Every structure is written in structure tokens, then in C-alpha cells.
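*Asks:* Okay, structure incoming, though there's no sequence with it:
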């Protein structure tokens, strides 16, 4: 009994598929936040080596701005990129890290790193860059140890008690002095009301 034509065709297709190498593309995305003072330089690191990758691409808000492989690099190949960054972009020759010099407020935004490995896998990493205006004052942030918080609170409470005690003592002295002045005035009024011969005896 000969196999049917459908079985023969199915076996043939299976044989062809088994001979075709399958390439799986793996995507992994990471996000990092980076802050830089206006006018300073910032480096967005790839943490890889260019000679171990097929290609490294950089994008700014979806626009391609730089590329590097084992043989050459390209930066700002279109007019829009040149108008925005000029000659302020460069790439690390060994790592492909993106370097932005003399940063401006207009450089803030999302930068996307795309790494295409030799085996065909693709990984992406996004950098949320914030350029801080150099004219704004820098407010220092005090980070307290949890051990010091009760001590500081107790000291503050003690300070408030001492301050409150001082205020109360001053109020007491003012009231006491006022009463003394009133008593002194009352004594003078009594003496003046006495006859002259009794004033001398009282004095």
C-alpha cells in the first residue's frame, strides 16, 4: 500500500522546515534616569564592547542620531540632528557610549540605546535625561539616620521646654515687679492721707 499524496507532501514539508535554521530575536528593555547640570557633559553608558557587538544604535525621541559597529561610526547624519546637537555628540570607540557635551535644556528627553549582538539578539535601554537649569539654586537635602531622629526630637522638645520656662519666668518677674510698684504706690497714697504728725512716725 503506497502512502497517499497528502502524507508525502506533509513529510516533504517537514523535511524542508527541519533544515531551515531558526533565529530567535530576544528583546529586553531597561530604563535609567539621568540628571545633569546645564553646560556640563553627560555620558550614557552601554556597558558593552563594540568589538563584541554587531551594531549599536542611538535614538533621541525616536530619531536616529548615532550608530557604531566594529568598523565605523556615524553621528548626526540628518539635518534635524545637526541642528539640535551640532558637534556636541560623540561615541566611545570601545564601548559605543553616547557622550553629550555642553548640555542644554533642549537636550532633555528620552534616549534609546539599541544593541544588536552578533547572534542576532536585540536589547534596548532607555535613558530619561533631565538637564537642570544652572541658574536655579541647589537646595541641599539633609538625610538623617533613623538613630538620630529620636535624639533630635528630644533635643527639640527640650529646647522648647527651656524656651517656655524662660518665657514663664520673665512673665513672673514682670508680674512681681508690677505688684511691687502697685504696693509701693498704695503705701504712698496711705501715707499722704495721714495727718502730718503721723506721717513722720510712719516714715
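*Replies:* Looks like it came in fine. Everything quoted here is computed from the prediction, not taken from an experiment.

*Asks:* alpha carbons only for contacts and neighbour counts from here, please
*Replies:* Will do.

*Asks:* Residue 109 touches residue 60, doesn't it?
*Replies:* Yes: with contact defined as Cα atoms under 8 Å, residue 109 reaches residue 60; the gap is 7.4 Å.

*Asks:* Tell me the spacing between residue 172 and residue 178.
*Replies:* Distance, residue 172 to residue 178, using Cα to Cα, to the nearest Å: 10 Å.

*Asks:* next one: residue 192
*Replies:* In terms of Cα to Cα, residue 192 sits 21 Å off from residue 178.

*Asks:* Helices along the protein, start to end?
*Replies:* 5-19, 79-85, 148-193, 196-202 (DSSP state H).

*Asks:* Save the ones you listed as CSV, and put in distance to residue 67 and mean neighbour count too.
*Replies:* Listed next are the helices of the chain as CSV, based on distance: least, Cα to Cα, whole Å; neighbours: other Cα atoms under 10 Å:
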stretch, distance to residue 67, mean neighbour count
helix 5-19, 34, 10
helix 79-85, 13, 14
helix 148-193, 51, 12
helix 196-202, 110, 10
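
*Asks:* one more structure, for comparison:
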């Protein structure tokens, strides 16, 4: 009987050692755990293949403001954007400014920003999800220390820009430049027409003298 007990004990120890040597697939275990835990799909990381794609909610779009479109189009994607501050801010002031923005976004929308200073008046800000662009952009527009923020190569105006108009939040540098160029070209064209009309009104003999 004692011999039988020793044989059983030896078999148990051998099996225990085999378990120790067995490699454990942590990813597989984590996936099984998540499935057993009935994890919400919305809570999955954005790079998880199981996370459903988010479509655009056209009810939230405003044709007068690009950030409403970008915010919907970039949902579920990390979004990088440049932010240009007003001139003259010190390194400490820039850090404090970003800390303020960070706190505002945590309080209002429960997400954190990633901040990377590039130049004296320029920084790169990463949003964990493009859907937060509208909230972040709205905050920047109210800040007098923000000059512009850049999305899709478009410089949107902030509260610190001299041309900022809260009644026209969709104003951007590129559109203003095109508008200014349009008026410049139109002025030149109108001047040419006036000169041509003035020449046509001059009598023939006067034209010969000219």
C-alpha cells in the first residue's frame, strides 16, 4: 500500500513539473478572459480587430465648420494636430497652458492628451480618438493664448488670432487668403475694365493725340 502511494505521489510530481515547463500563451488567456468577462465592444482598444467601425453621424455635421466633419470622419482613429500659440509665451507658460488644456479635457470629456513641443510657438498634440476633435477645438477657440490649430493642412483660427470671429467659427487662414486673392484679382480686373471703358469714350481725334 505504501508503494502504491509513493507511485501516485511520483506521478503527481512529474505532472506538476510538466506543467511548470509548459509555455503559457498570455494573449490567448487574456482573450479568453475578456470573452468570459463579456467585455463591451466599445471598451476595446482602437487597434483591436473586434472593435466595430464607427460611422459618421450626419446629424452632427455643420457645413460652416470643418471640425464637425473631421471629428466624425476621424472617429476611432488617433489624431495628430499642430497647435500654434500666440508669440511671446515662455517655456513655463507653454507647459502651464498645456496642463490647463489637459485638465479641461479630463474634466469635460474623460480623455488625456499627448503633448510634444516642436518650436517656440508650435506644438504637436495627439488625441486618442478623433471624435474628441470638436470638444478640443471648441476649447482652443476660446483661449486667447491659441493662435491657430492645424488639421488636414487647414489653419483654423483661435481666440488669439486678430481675425477670429465667434460668429464665424469656421474661418481659416487658407480661406481668407483665397478670399483676399479673389478680391485682389477682382480689383485688378475692374480697374482694367474702367480703363478700357475710359479709352472707348475718348473721341477718335483725341485717341490719335494720345
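*Replies:* Now that the structure is in, tell me what you want to look at. The structure presented is a predicted model; accordingly, all values stated were derived computationally and were not measured.

*Asks:* Quick TM-score on the pair, please.
*Replies:* TM-score of the superposed chains, computed with TM-score structural alignment, normalised by the length of the first structure, equals 0.29; 96 aligned residues with a Cα RMSD of 5.6 Å.

*Asks:* just to revisit the earlier point, between residue 109 and residue 60 of the first structure, which is the more surrounded one?
*Replies:* Counted by other Cα atoms under 10 Å, residue 109 of the first structure and residue 60 do not tie: residue 60 has more neighbours, with 18 against 14.

*Asks:* can you point me to the longest helix in the second structure?
*Replies:* The second structure, longest helix under DSSP H: helix 173-200.

*Asks:* Burial check on the closest residue to residue 37 of the first structure other than its chain neighbours, number of neighbours?
*Replies:* Nearest residue to residue 37 of the first structure, sequence neighbours excluded (Cα to Cα, 6 or more residues apart in numbering): residue 132, at 4.8 Å. Residue 132 of the first structure sits with 18 neighbouring residues when counted by other Cα under 10 Å.

*Asks:* Relative to residue 30 of the first structure, which of the helices of the first structure is closest?
*Replies:* Residue 30 of the first structure lies closest to helix 79-85 among those, at 24.2 Å (Cα to Cα).

*Asks:* Now do the closest one: which elements does it pack against?
*Replies:* In terms of contacts (3 or more Cα pairs under 8 Å, 6 or more residues apart in numbering; DSSP states H and E), helix 79-85 of the first structure is not packed against any helix or strand.

*Asks:* please redo it, this time with the cut-off set to 10 Å
*Replies:* Under the contact criterion of 3 or more Cα pairs under 10 Å, 6 or more residues apart in numbering; DSSP states H and E, helix 79-85 of the first structure touches strand 63-68.

*Asks:* residues touching residue 8 of the second structure, list them.
*Replies:* Counting by Cα atoms under 10 Å, 6 or more residues apart in numbering, residue 8 of the second structure touches residue 14.

*Asks:* From residue 17 of the second structure, how far off is it?
*Replies:* For residue 8 of the second structure relative to residue 17 of the second structure (Cα to Cα), the value is 14 Å.

*Asks:* host element of the residue nearest to residue 80 of the second structure when sequence neighbours are not counted?
*Replies:* Spatially, and ignoring its direct neighbours in sequence, residue 80 of the second structure is nearest to residue 126 (4.4 Å; Cα to Cα, 6+ apart). In this assignment (DSSP states H and E), residue 126 of the second structure forms part of strand 122-127.

*Asks:* Would you quantify the distance from the nearest residue to residue 129 of the first structure once chain neighbours are set aside to residue 60 of the first structure?
*Replies:* Nearest-residue entry for residue 129 of the first structure: residue 34, 4.8 Å, with adjacent residues in sequence omitted and distances by Cα to Cα, 6+ apart. Remark: distance between residue 34 of the first structure and residue 60 of the first structure (Cα to Cα) = 14 Å.
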